[in-house]
Structures are given as structure tokens and as C-alpha cells.
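Novice: generate a structure from the sequence data that follows.
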Amino acid sequence: MQYRTQEGDRLDQICTWFYGLSRQHVENVLSVNPGLSYYGPRLPSGLLIELPEFDSKAHDHPSPIRLWD
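Specialist: Prediction:
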């Protein structure tokens, strides 16, 4: 899937919209979009970003830690 950036977009924000919270998604999107990190935290509008599909089971979060039962 591809996404065209809008003014003020941030990669972490885009990844959260499409994939949910996970730092690994940002790293994976950067790996399939060489040079994307050059733009810094705020991306320019009109930039086309490739958003790969991920196997959801491969990125499942472990069970949360329960401090109290």
C-alpha cells in the first residue's frame, strides 16, 4: 500500500494509524523506503511512502505484565 504525505505528517504517526503502536513498524517502513529518514521527523507534503503489509502474528505483542493479581 502507498501513502501520500500531508503537511505536518510524521512517520511514527502514520505507522500508528496504519499498524497500531509498534516501534518495529517504523523501522520496517524505513527499511523499504531508503532515504526517508533524510527528511527528519516532519515529512514534506506530497511524498509517496510504501507501507508494506506485515504478518500480524509475527508482530503480536507478548502478554502484558500484571503487577497485581
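Novice: CA atoms for contacts and neighbours, from now on please.
Specialist: OK.
Novice: need the strands for this protein, in chain order.
Specialist: 2-4, 48-50 (DSSP state E).
Novice: which strands and helices sit next to the first one?
Specialist: Spelled out, that is strand 2-4. The helices and strands touching strand 2-4, judged by 3 or more Cα pairs under 8 Å, 6 or more residues apart in numbering; DSSP states H and E, are strand 48-50.
Novice: could you also give me the structure for this next sequence, so I can compare it with the first?
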Amino acid sequence: MNIYRASDGDMVDEICWRFYEKGQQPLAVERVYDANQGLAKLGPVLPAGTIVKLPDLPRPQTTPIIRIWG
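Specialist: Next up, the predicted model:
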């Protein structure tokens, strides 16, 4: 688990977009809220200095590329 200290104007979805890999992002916001009880009560824009726990998320599975032609 990582810890992030919010800067003025930070939003949870933006933090998740910057911190997590592309394949991890679909459920990242929900998992961050689950790991941070009461975070949603602060509103969409976090106050500067808010501590946000960023839980470890499973790595995306790679999909093999199938080439039909050549």
C-alpha cells in the first residue's frame, strides 16, 4: 500500500489515473474509497494535505496478440 498526500485541487479519480496503470484503473476509485473510510465525505475536491491510502491492485493480465494475416 502506498500513501499519497493530496495537493490543493486533487480529486480521487485524477490521483488514480496518475498512480495506477491503465489496466488497473477501472475499479481503482472504488477500491481507494474502500481503503479510506470517510474520504467520500470530503467531497469531490480533496483538501490539501489529505492523506490517501492507495491500495495495491492486481496487475492487468496480458492478452496474447493473434495475427490473422502474416
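Novice: minimum distance to Val26 of the first structure: which of the strands of the first structure has it?
Specialist: strand 48-50 (11.6 Å; Cα to Cα).
Novice: center of the second structure - which residue?
Specialist: Centre of the second structure computed as the mean C-alpha position; nearest residue by Cα atoms, centre = their mean is Cys16, 2.6 Å away.
Novice: my guess is it meets Leu27, correct?
Specialist: No. When contacts are counted by Cα atoms under 8 Å, Cys16 of the second structure is not listed as touching Leu27 (9.6 Å).
Novice: returning to what we had before: Serialize the strands of the first structure to JSON lines and add fields for distance to Asn33 of the first structure.
Specialist: Shown next, in JSON lines, are the strands of the first structure (distance: least, Cα to Cα, whole Å):
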{"stretch": "strand 2-4", "distance to Asn33 of the first structure": "11"}
{"stretch": "strand 48-50", "distance to Asn33 of the first structure": "7"}
